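Peer 1: sequence and predicted model, in that order:
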Amino acid sequence: MNFKIFFFALFISCSSLFAQDLDIQKKIDSVHSQISKIKTSDSLNIAKQHYRVGNYYQISLIKDSAYFYYQKAEKVFRQYNSRFELARTLFGIAVLQTNDKDYTGSEVTLFEAIAILDELVQTNEVRKYKAYIYNSLGIVFDELDLFDDAIEYLEKSLSIKRTLEGDFERSIGLTLNNMLKAYWRSGKFDLAFQTYNIIYNNKSLINNYPELHVLALGNYAYALFLSNNHEELPGLYLRALKISDSIDDTYNSIIINQHLAEFYKAKNKIDSAKYYAYKAKDISENYANDDLLKSLLLLSKIEEGEKAAEHLKAYVELNDSLQKAERKIRNKSARIRFETQQIEQENVKIARERMWLAIISITLLVAGLFVYIIITQRAKNKELQFTKQQQEANEEIYNLMLGEHEKIEEARAFEKQRISQELHDGVLGSFWYTPKLR
């Protein structure tokens, strides 16, 4: 009967996943349809749609396709210096890098995204992505066992999320849960318990997001286990499994089953330990290989003899294949990063060439304007000089004409005077010689 229930639950879970994948595929097809309607010259809009497709593939855990579309979008956003869109895309790539255990690569990508967002106007949307990136940095540093750094960035994320406009209750809960994990991993159990109480006492969060309650409850229970406080165990684990089953959250039940197996192994209840370890292995085969890897290693420690050797061999083989795949992805990511840097350098070179072209053009334009002004001014000066000379010549001609006129007038006056004198002399002479008549 138990097996029937288990397989029925597994069938329901797979059906749910298939329906979810079908829904995501419809969204992807819809975006591709929209892209086909966009003009090929509108590169920026096409890049935004590629970013959306990358998001959908990331949700559906199809990492190669997610990388492909994110990187297509990234190249265009860099080319057009579309800063906010570039930061969002880098965040998506960093999440994929984290999932592929490329923590160093993810760290570099996340810091680049933060540096871009810091330069922008701090709108609610910009600050939202800064909070997401700080949360991811917290996860990365936690995986690198740099717990103080992890907690620092998780606190930064939490501080921003609490001031954002909108509903970020679930997002805040996720960051608190990440802090809870970082605390117990670093051995700060008191802080881990305090953080769990913050989550648990938020009834709205617990009721609205039961999957988050499962995560927090599992982390809290494991912190109790590690601190040798077993009074509430395995009850808390079983409670988390019950909630997980009620919401068909099979994925998050993997780690709880693993922790239950560890607990029963520590209590030397090997049959119960095997039951939960195999249950974790069976469920993890439908999900991420990392969880399967942990389940195989756990079984190699719980089982004995040949079975233990078989699980250990399977663990080694899977671990080797995962490492090769991760190395391949890291190399590919590094190659793409190199190509991206080349594109950035080319863009800088083009920008520099354009700047110099603009400077030279402006210089030539200013020089040409100065030459034009000088030539025009010289022409005006020559024209003014010519006009002045002409005026002087006219004045000289006028003065000459005036002088000639005066001479003529003088000659006329002299001639008149001469004629008058002659007439006068003639009249006097006639009077002198004429005989007197008596």
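Peer 2: That came through fine. Because the structure is a prediction, the values reported are computed rather than measured. Numbering: from 1, shown residues only.

Peer 1: switch to C-alpha atoms for all contacts and neighbour counts from now on
Peer 2: Will do.

Peer 1: what helices or strands is the helix or strand where F3 lies leaning on?
Peer 2: Assigned by DSSP states H and E, F3 belongs to helix 2-37. Helix 2-37 sits against helix 43-59, with contacts defined as 3 or more C-alpha pairs under 8 Å, 6 or more residues apart in numbering; DSSP states H and E.

Peer 1: mind listing what's buried in the helix it packs on?
Peer 2: 43-58 (16 or more other C-alpha atoms under 10 Å).

Peer 1: go on, stretch 59-75?
Peer 2: In stretch 59-75, counting by 16+ other C-alpha under 10 Å, buried: 60-61, 63, 65-75.

Peer 1: list of residues touching it?
Peer 2: With contact meaning C-alpha atoms under 8 Å, 6 or more residues apart in numbering, stretch 59-75 is reached by 21, 24, 47-48, 50-51, 53-58, 86, 89-90, 92-93, 96, 340, 343.

Peer 1: mind listing the helices for the stretch 101-250 of the chain?
Peer 2: Using DSSP state H, counting those that start in this stretch, the helices found in the stretch 101-250 of the chain span residues 103-118, 124-143, 147-161, 169-185, 189-201, 203-208, 210-226, 235-246, 250-266.

Peer 1: among these, which is nearest L384?
Peer 2: Relative to L384, the nearest member of the helices of the stretch 101-250 of the chain by C-alpha to C-alpha is helix 103-118, separated by 62.0 Å.

Peer 1: would you mind getting the angle between that closest one and helix 124-143?
Peer 2: Relative orientation of helix 103-118 versus helix 124-143 (axes from the mean of the first three to the mean of the last three C-alpha atoms, to 10 degrees): 160 degrees.

Peer 1: ok, residues contacting helix 103-118?
Peer 2: Residues contacting helix 103-118 (C-alpha under 8 Å, 6+ apart): 83-84, 86-88, 90-91, 93-95, 97-98, 126, 130, 133, 136-137, 140, 143-144, 330.

Peer 1: cool, stretch 259-275 as well?
Peer 2: Here stretch 259-275 has contacts from Y222, F225, P234, Y237, Y276, A277, L298, L299, I302, E303, using C-alpha under 8 Å, 6+ apart.

Peer 1: same check on stretch 240-258?
Peer 2: By C-alpha under 8 Å, 6+ apart, stretch 240-258 touches 9, 13, 210-211, 213-215, 217-218, 237, 276-277, 279-281, 283-284, 287, 291, 295, 298.

Peer 1: again, but for stretch 297-315
Peer 2: Contact with stretch 297-315 is made by Q258, E262, K265, I270, A273, K274, A277, Y278, L293, L296, as judged by C-alpha under 8 Å, 6+ apart.

Peer 1: one more structure, for comparison:
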Amino acid sequence: MILRKLHLPIYILLLSLFLVFQSCKKKPQKNSPKKQDLTEVNRLLATGYKLYENEELDSSYYYYNKAKSAAEIKKDTSRIIHSLAWIAQIQADLGDYSGSESTAVEALPFLDNNDKYPNGRWNIYNTLGNNYIHTFDNVNALYYFNKSLIIKTDPIEKYGIRNNIALVYMAQEKYQDAIQILSLLTLKKEILEDPEAYSRILDNLGYCYYKVQNPKSLAYLNQSVKIRLQENNDRGLIGSYYHLFHYYKKSNLNLAAHYANLAYEKATKVHQVDDRLECLALLIQNSPDNKSKEFSALYLKINDSIDKVRLKAKNQFAKIRYDSTKEKNENLKLKAQTILQQEKQQNKNLLLYFVVAVIITMSIVVGNFLVAKNKREKIKSAYNTEIRIAKKLHDELANDVFHTMAFAETQDLSTNANKEILLSLLDTIYSRTRNISKENSSIEAGPLFTSNLKEMMSAFNSSAINVLINGIDTIDWPNVDNNTKITMYRVLQELLVNMKKHSHCSLAVIIFKKNENKLQIDYSDNGVGATIEELNLKNGLQNVENRIQSIKGTITFETKSDKGFKVHITFPI
């Protein structure tokens, strides 16, 4: 029966352990992530582009780098690629082609896992191709231009890549291959409708014709200049004048020098330092000595200045990258510390939950055990009471009834003397029955408690035994706990029953004393006493000890054979 009652707390403990272990497992990420708030990333990208348009390249670099870091936090691959493409472009604009290549290569792993952003892929491949053109690595330039050519983008962008491929062929002096590409481009509707793209194709085609000594060369070069002048395309005019210089450098030195000067002026106007240096190199080679020295000095000055500017920019960009990386690492470290603290707190909470679950389970187990124990004790007490009542009925009341019946059967009840004896015997039977009933009935713990207690103890008086009671009225019984009063009543009853059955005393004294917050009861009689071994065999006294302990009291026995019997009881009230 007890094992069945323990099933519930065991189930509770197992359920608690299961929940704790389940909480320790990492929760799987949901397949449908929440939509990211990319407002800040987009703001940084827009600021970077605006600054680039205003030619504030260092500030533009800063914001694109911030946008990259913010996109990394959001794990937005497309914006990471976008940011890296612009950073690489800024580095290339400042002549840092190796730095631009490193930045573009940094984006390649992101391209492998992102097919939803073809423009980003196109920008990275195109940037790498242009870098390799400027560093004379024509093989790699051609490789990346061809890779960008197969990406699905706008037709005008594809035609731009084909033009770049033609530039690679021109660098390799494969002019016929370049002419084949450029000639086809001049027939495309999108090119014809875009003056900038069309003038660029015409200029490159005219230069290729010049290299293969085709007489159509000058017409294409002049047509390109005309369109660019109409569009105020100063950057494009630099290339046109540069090609016209080469066209005239063998046939008309003055006209060649004129176009070299025009190219230098446009490069100066649009702050194209590399083009300025290249134009100055042409002027140095094709000018009189006095002018050549002047151009040489200017060349050295600009070259020295641009080297310092580029070195400063490169260092500045490196610092921006370093600061960004440092900030990112600090944020990651702080995030890791936060996660660790959260895990520690979670572990503490789990431990606390487990301890609470164990405590609750143990409380239920102990509670059930105590309830079961109390029930067993009640059953045992009821059983002992039944045995005691049966024994009293058999040993005392049955004997009295038998003697009375025998007296009635053998004696003449018509005489007054015998009638009196019979009435006396019947009165004795009634008294015994009444005492047995009171001894095992419920105890009144209210206002009648004191009187009932006195009556119970006085009932043990007889012609042979005198029971004296002292101090009972000095105790404030209404303020004593009911359970304590009932327990004390049963204890005194057990002691007096034991006295009547075993002590053979003629005098028993019960003294009540209040000692601070404790009640002291001293019992003594002048009976035969008993040894400790004999006491251990008396169930009644064992019950007395158990009852006193149940109200947190103490009891001591003083007894020896033929020396009387004493009991000292103390318990809180």
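Peer 2: Thanks, I have the structure now. Just so it is clear, the structure is predicted and the values come from calculations on it, not from any experiment.

Peer 1: give me the number of residues near the counterpart of S420 of structure 1 in structure 2?
Peer 2: With TM-score structural alignment defining the correspondence, S420 of structure 1 maps onto M405 in structure 2. Neighbourhood size, M405 of structure 2 [other C-alpha atoms under 10 Å]: 14.

Peer 1: so how far is S424 of structure 2 from the residue in structure 2 sticking out farthest from the centre?
Peer 2: Farthest-out residue of structure 2 from its mean C-alpha position, per C-alpha atoms, centre = their mean: T415, at 102.1 Å. Separation of T415 of structure 2 from S424 of structure 2 (C-alpha to C-alpha, to the nearest Å) stands at 14 Å.

Peer 1: return the residue of structure 2 aligned against K269 of structure 1.
Peer 2: Using TM-score structural alignment, K269 of structure 1 pairs with N252 in structure 2.

Peer 1: what's the burial count for N163 of structure 2?
Peer 2: So N163 of structure 2, with other C-alpha under 10 Å, has 22 neighbours.

Peer 1: so what does it match up with in structure 1?
Peer 2: That one, N163 of structure 2, aligns with N177 by TM-score structural alignment.

Peer 1: burial measure for the nearest residue to that match once chain neighbours are set aside, as a count.
Peer 2: Distance criterion C-alpha to C-alpha, 6 or more residues apart in numbering; nearest residue to N177 of structure 1, sequence neighbours excluded, is A216 at 5.7 Å. By other C-alpha under 10 Å, 26 other residues sit near A216 of structure 1.

Peer 1: tell me the contacts of A216 of structure 1?
Peer 2: N177, L180, Y196, I199.

Peer 1: of these, which are reproduced in structure 2?
Peer 2: Shared with structure 2 under both residues aligned by TM-score structural alignment, their matches' C-alpha atoms under 8 Å, the contacts from those are N177, Y196, I199.

Peer 1: I375 of structure 1: which of those residues is nearest?
Peer 2: N177 (78.1 Å).

Peer 1: from memory that closest one sits against L217, does it?
Peer 2: No. Contact criterion C-alpha atoms under 8 Å: N177 of structure 1 and L217 do not qualify, at 9.4 Å.

Peer 1: what residues are shared contacts of those two?
Peer 2: Common neighbours of N177 of structure 1 and L217 (C-alpha under 8 Å, 6+ apart) are Y196.

Peer 1: so which residues of the stretch 301-450 of structure 2 form helices?
Peer 2: Using DSSP H, counting those that start in this stretch, helices in the stretch 301-450 of structure 2 cover 398-410, 416-440, 449-458.

Peer 1: would you mark the buried spots in the first one?
Peer 2: Right, the one you point to is helix 398-410 of structure 2. Quick answer for helix 398-410 of structure 2 (16+ other C-alpha under 10 Å): D400, V401, T404, F407.

Peer 1: quick check: closest non-adjacent residue to the second one.
Peer 2: Nearest residue to V401 of structure 2 in three dimensions, chain neighbours excluded: I429, at 6.9 Å (C-alpha to C-alpha, 6+ apart).

Peer 1: what count of nearby residues applies to the one you found?
Peer 2: I429 of structure 2, neighbours per other C-alpha under 10 Å, totals 19.

Peer 1: kindly report the same for I339 of structure 2.
Peer 2: 12.

Peer 1: would you mind finding the match for it in structure 1?
Peer 2: Per TM-score structural alignment, I339 of structure 2 is aligned with M355.

Peer 1: next: Q91 of structure 2.
Peer 2: By TM-score structural alignment, Q91 of structure 2 lines up with Q97.

Peer 1: which residue, neighbours along the chain excluded, lies closest to its match?
Peer 2: Nearest to Q97 of structure 1 is S106, by C-alpha to C-alpha, 6+ apart, at 5.2 Å.

Peer 1: do you know how far that neighbour is from I28 of structure 1?
Peer 2: 25 Å.

Peer 1: ok, E285 of structure 1 next?
Peer 2: 26 Å.

Peer 1: again, but for Y132 of structure 1
Peer 2: Y132 of structure 1 is 24 Å from I28 of structure 1, by C-alpha to C-alpha.

Peer 1: again, but for Q49 of structure 1
Peer 2: 10 Å.

Peer 1: what residues does L541 of structure 2 make contact with?
Peer 2: E494, L495, N498, L535.

Peer 1: could you give the number of residues near K5 of structure 2?
Peer 2: K5 of structure 2 - counted by other C-alpha under 10 Å - has 14 other residues nearby.

Peer 1: and M457 of structure 2, by the same measure?
Peer 2: 18.

Peer 1: surely it meets V467?
Peer 2: Yes. Counting by C-alpha under 8 Å, V467 is a contact partner of M457 of structure 2 at 7.4 Å.

Peer 1: which residue, other than its chain neighbours, is closest to the aligned residue in structure 1 for N131 of structure 2?
Peer 2: Taking TM-score structural alignment, N131 of structure 2 has V140 as its aligned residue in structure 1. Leaving out its chain neighbours, the residue that sits closest to V140 of structure 1 by C-alpha to C-alpha, 6+ apart is Y103, at 5.8 Å.

Peer 1: again, but for A221 of structure 1
Peer 2: Nearest to A221 of structure 1 is L236, by C-alpha to C-alpha, 6+ apart, at 6.1 Å.

Peer 1: for that neighbour, list the residues it contacts.
Peer 2: With C-alpha under 8 Å, 6+ apart, L236 of structure 1 has these contacts: L217, G218, A221.

Peer 1: would you mind finding the match for it in structure 2?
Peer 2: By TM-score structural alignment, L236 of structure 1 lines up with Y220.

Peer 1: against E420 of structure 2, how distant is that match?
Peer 2: 162 Å.
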